[in-house]
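[1] below are the sequence and a predicted model; questions follow.
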Amino acid sequence: MDESTTRIPADAALERPAPAAAWPPRVPRSAHDARIGVRVVDALDAAARLLEWDLWEGDDGEHEDTVALVEVARSVVAERIRAGADLERAHLVALCDLLVTLEDLRRELRDNEVDERLRALTGVQAGLGRLRGIASVSTILDLAPQEVCRSCGFDRAILFRVQNSQLIAEAVHWENDPDGAATLLQVARENPADLTHMLLETEMIRRRIPMLVADAKGDPRVHRTIADAADTHSYVAAPIMPEGRVIGFLHADRYLQQRDVDEFDREMLWAFAEGFGYAFERTVLTERMRAQRDQVRSMVQSTEQLMNELCDTEIAVSHVEGEDSAGVGRAAAMLASGPSRLDQLLTRREVEVIKLMAAGETNAGIASRLVISEGTVKSHAKHILRKLRAANRAEAVSRYLRISALGDQQ
């Protein structure tokens, strides 16, 4: 509130205030708040009568800061008492009683204001606590506007992200109107705002502060397309900057309540935006760590599978080395003369096949090297296993290499 709506000069006429119910409240009023409002109006009416004022000075009788009005009235009454040496006793007593009443009201309003802020901050903390438990970036972005309304008492909220010097709408919440929210989100996404020097958000990026737009219809700094689509009269906006760099914005208003936002709304949104920035950063880090964990887990599984395959091969070779020595001895004795006896046991083509098998070639590779079909390779491999008394290819290769080694030693 500017100074003109709170200053009450002693020699000026005062404009009579509107009923308390018409005063724009900062947050939804409780029954206790309404009772205080009635008492404030009664006290200000009494001040007007005792000080012989005809009108209350103000803006069409609407005052947002009740505490300031009571404070000004209390100051004026106190000054009149100090300067009222010629006042009648009854009038002076009435002024003194009024001063006590105004002082009590001022103290009660201050206490009530502190309680309001504590309740609001408690709600903000509760909302942020619910968001901190979310592990998905897309989910926390979708739910942020809803939590803004739930914890701060707004009717609508929009979450924007800053990307390539543009303001991109990410999520919208509109109390009890999901269709309206979807329409507004579509309009905002189809009309991203360029962060030029004329835009309100550009100033917030530069100054790192939240702002209150009191006249969204006439303020040239707002994004006109989005403001017209939302049909908002006033709103508050706060930057999201977890590490000092602005990464997005939250906008909110009280559209359904049909009242303008005030400084208290701006402070609450600012508190939420600050906490949300850290919650969002935590979620981003958690999601990245989860992705890295899954990647490491996949690598470990692949390594484990490879190790299992190597171990299985080693076990097969060990089985060959530990089998009946008499059988191996007979095979070795039968092929004691080395490669010449191997040539007698296996055909020339089978020798070529077993050599390529020992070199690690697959059936397809052997077929390509020898210019034969894979079926022929399989047939040769079957004969080789039978002739070398091997159970599988690995065992046949092992026996071939041992027999070849014996031939080299001779």
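    Noted; the coordinates are in hand. Numbering: from 1, shown residues only.
[2] okay, CA-based contacts and neighbour counts for the rest of this
    Will do.
[3] and the nearest residue to residue 230 once chain neighbours are set aside, what element?
    Excluding the flanking residues, the one nearest residue 230 by C-alpha to C-alpha, 6 or more residues apart in numbering is residue 184, at 6.6 Å. Using DSSP states H and E, residue 184 maps to helix 178-190.
[4] would you confirm that residue 248 contacts residue 237?
    No - Residue 248 lies out of contact with residue 237 (C-alpha atoms under 8 Å); the separation is 10.5 Å.
[5] between these two, which one's more packed in?
    residue 237 (27 against 23; other C-alpha atoms under 10 Å).
[6] so how far is residue 395 from the more buried one?
    Between residue 237 and residue 395 the distance is 76 Å, computed by C-alpha to C-alpha, to the nearest Å.
[7] kindly report the same for residue 160.
    Residue 160 is 67 Å from residue 395, where distance means C-alpha to C-alpha.
[8] and if you look at residue 296?
    According to C-alpha to C-alpha, residue 296 stands 35 Å off from residue 395.
[9] between the two, which is the more surrounded one?
    residue 395 (21 against 12).
[10] for the more buried one, what are its contacts?
    316, 317, 320 (C-alpha atoms under 8 Å, 6 or more residues apart in numbering).
[11] quick check: which element contains residue 222?
    Here residue 222 sits in a region with no helix or strand, counting by DSSP H and E.
[12] let's bring in a second one:
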Amino acid sequence: MNSASAGRAGHALSDLDRQLRALLDLPPASEPMSLQSVLRDARHTTEFAVRVDSRTAVVDATLISRSLSLQLTLHKFFVERRTATMQALPSSLRRLSGVDDRTMTRVLCEELVSTAGFGRAVFSGVCDGALRPTHQATATGDGVESIEFAGDLRVEVAEDSAEQTCITTAGGPRRVESADADPRMAELLATRAYAVAPVLMSSSVSAVVHVVPAAPLAIDDDDLRCLGAYQGAASAAFSRDVWSDIAIAHHAAVRRAAETIVEDASRVTADDFDIGAEVPSEVHPPPLAVPAVNLQIENCLTSRETEVMRLIAQGLSNAEIADRLFIGIETVKSHVKKVLRKIGAVNRSEAISLYLDKG
């Protein structure tokens, strides 16, 4: 069953519920805002109907039966929708992790619509406490429409809004209701009922993602859990790029330092030393640069793992480490995996960055 068929079933269930409530002298339900609210109201009505005296129950048996049948149909729709999303989620997250940060925002929005089933997704960078929307994806009859916002679009975050809480607390996805919705974001999203999640870069909030449910649905707990999976994947991808940049910077700094040492040593050897000549007492050899040792990391490693970590930090490959330590390359790989796991790194570049950054 697709969303359109589920919507028609929801309308039929809402009509039946109004009839049942009238026969049972119940006050009319509030105007339904989503399929979930229609299903919830109908369930309460039928539960009340089966508790009343037998004469009323017999009179309303047909209506109750039809209502229960439609409730079951909608339950199946939600289960099938949830199952399809969970089955497609791993592949979607892999696609997300395989793109660079220049296309990450667009792909993230498109995956939230095409795979997670949201009606709209908007990615916004965070700059000086304000939001700068950059990309939007919207569900259409033909698939997904993706647009890029103009660079000068800026949304000043309202105080006490869900967006401000999201930026300052850096928690998980939040379901937003009318009272705490940011007015300008609500205008951009064309609704005051949506969800928002922060995207972390290292430990700070660098962006937020807004999602709007696909009509006639509302955002439920399953949607929040799904959004949380994308939030984690996006945060990991952006943080990975940051650590890669740090590692590259460290490598460049080490390379420049090594080149300087070699140049100084060559100059000293060529200009200052004369074999057999006396060295003036006031001349002292330059102090040797000692690589920084990261005791915080090494304290959680074995002696062999410490040797491997130091050689990794020097840029040696697995084969070179095996030659240096006179062990097999498979043994080296095993030590590398243990080191990465113990220090919380996902790859060698991040391990080097962590080691040098804290050394």
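    Yep, it's here. Remember, it's a predicted structure, so these values are computed and weren't measured experimentally.
[13] TM-score of the superposition?
    TM-score of the superposed chains, computed with TM-score structural alignment, normalised by the length of the second structure, equals 0.54; 261 aligned residues with a C-alpha RMSD of 4.7 Å.
[14] picking that back up, from what I see, the residue nearest to residue 230 of the first structure and residue 229 are in contact.
    Yes - the criterion here is C-alpha under 8 Å, and residue 184 of the first structure meets it with residue 229 at 6.5 Å.
[15] among the two, which residue is more densely surrounded?
    Between residue 184 of the first structure and residue 229, counting by other C-alpha under 10 Å, residue 184 is the more crowded of the two (22 against 14).
[16] circling back: which other residues reach the helix holding residue 184 of the first structure?
    Contacts of helix 178-190 of the first structure (C-alpha under 8 Å, 6+ apart): 168, 169, 170, 171, 172, 173, 174, 225, 226, 229, 230.
[17] which of those lies closest to residue 310 of the first structure?
    residue 170 (50.6 Å; C-alpha to C-alpha).
[18] average offset between the helix or strand hosting the closest one and the second structure?
    Here residue 170 of the first structure sits within strand 166-174, counting by DSSP H and E. By mean C-alpha distance after the TM-score superposition for the first structure, the fitted strand 166-174 of the first structure averages 3.1 Å away from its aligned residues in the second structure.
[19] just the buried residues of that strand, please?
    The neighbour-count check on strand 166-174 of the first structure (16 or more other C-alpha atoms under 10 Å) flags 167, 168, 169, 170, 171, 172, 173, 174 as buried.
[20] helices and strands around that strand, which ones?
    helix 137-152, strand 156-163, helix 178-190, strand 193-194 (3 or more C-alpha pairs under 8 Å, 6 or more residues apart in numbering; DSSP states H and E).
[21] the one helix or strand residue 333 of the second structure maps to maps to which residues in the first structure?
    Using DSSP H and E, residue 333 of the second structure maps to helix 329-343. Alignment note (TM-score structural alignment): helix 329-343 of the second structure is unmatched in the first structure.
[22] how about that helix: buried residues?
    Neighbour-count burial for helix 329-343 of the second structure flags 329, 332, 333, 335, 336, 339, 340, 343 (criterion: 16+ other C-alpha under 10 Å).
[23] residue 7 of the second structure: what secondary structure?
    When classified by DSSP: H, G, I helix; E, B strand; the rest coil, residue 7 of the second structure comes out as helix.
[24] next, the closest residue to it other than its chain neighbours: secondary structure please.
    Leaving out its chain neighbours, the residue that sits closest to residue 7 of the second structure by C-alpha to C-alpha, 6+ apart is residue 216, at 6.3 Å. Three-state call for residue 216 of the second structure (three-state DSSP): coil.
[25] quick one: the alignment partner in the second structure of residue 280 of the first structure from residue 232 of the second structure, how far?
    Aligned by TM-score structural alignment, residue 280 of the first structure pairs with residue 238 of the second structure. Applying C-alpha to C-alpha, the value for residue 238 of the second structure to residue 232 of the second structure is 10 Å.
[26] same question for residue 23 of the second structure.
    From residue 23 of the second structure over to residue 232 of the second structure (counting by C-alpha to C-alpha), the distance is 50 Å.
[27] with residue 140 of the second structure instead?
    According to C-alpha to C-alpha, residue 140 of the second structure and residue 232 of the second structure sit 27 Å apart.
[28] re the thing from before, now the contacts of residue 395 of the first structure in a markdown table, with neighbour count and secondary structure?
    Below are these laid out as a markdown table (neighbours: other C-alpha atoms under 10 Å; DSSP: H, G, I helix; E, B strand; the rest coil):
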| residue | neighbour count | secondary structure |
| --- | --- | --- |
| 316 | 17 | helix |
| 317 | 16 | helix |
| 320 | 19 | helix |
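[29] of those, closest to residue 302 of the first structure?
    residue 316 (21.4 Å).
[30] quick check, that closest one in contact with residue 394.
    Yes - at 7.4 Å, residue 316 of the first structure counts as touching residue 394 under the criterion of C-alpha under 8 Å.
[31] need the residues touching each of these two.
    Shared contacts of residue 316 of the first structure and residue 394, defined by C-alpha under 8 Å, 6+ apart, are absent.
[32] which SSE is the residue positioned nearest the centre of the second structure in?
    The residue lying closest to the centre of the second structure (C-alpha atoms, centre = their mean) is residue 231, at 1.9 Å. Counting by DSSP H and E, the element that carries residue 231 of the second structure is helix 221-271.
[33] immediately after that helix, which helix or strand?
    Helix 221-271 of the second structure is succeeded, C-terminally, by helix 295-298 (DSSP H and E).
[34] what's the neighbour count on the residue nearest to residue 218 of the second structure when sequence neighbours are not counted?
    In this structure, residue 218 of the second structure finds its nearest non-sequential neighbour in residue 34, 5.5 Å apart by C-alpha to C-alpha, 6+ apart. If you count neighbours by other C-alpha under 10 Å, residue 34 of the second structure ends up with 18.
[35] with residue 153 of the second structure instead?
    11.
[36] what do we get in the first structure for it?
    So, by TM-score structural alignment, residue 153 of the second structure is matched to residue 187.
[37] next one: that match from residue 395 of the first structure, what distance?
    Counting by C-alpha to C-alpha, the gap from residue 187 of the first structure to residue 395 of the first structure is 71 Å.
[38] ok, the nearest residue to residue 167 of the second structure once chain neighbours are set aside - contacts?
    The shortest distance from residue 167 of the second structure to any non-neighbouring residue, by C-alpha to C-alpha, 6+ apart, is to residue 205 (6.1 Å). Neighbour list for residue 205 of the second structure: 126, 167, 168, 170, 198, 199 [criterion: C-alpha under 8 Å, 6+ apart].
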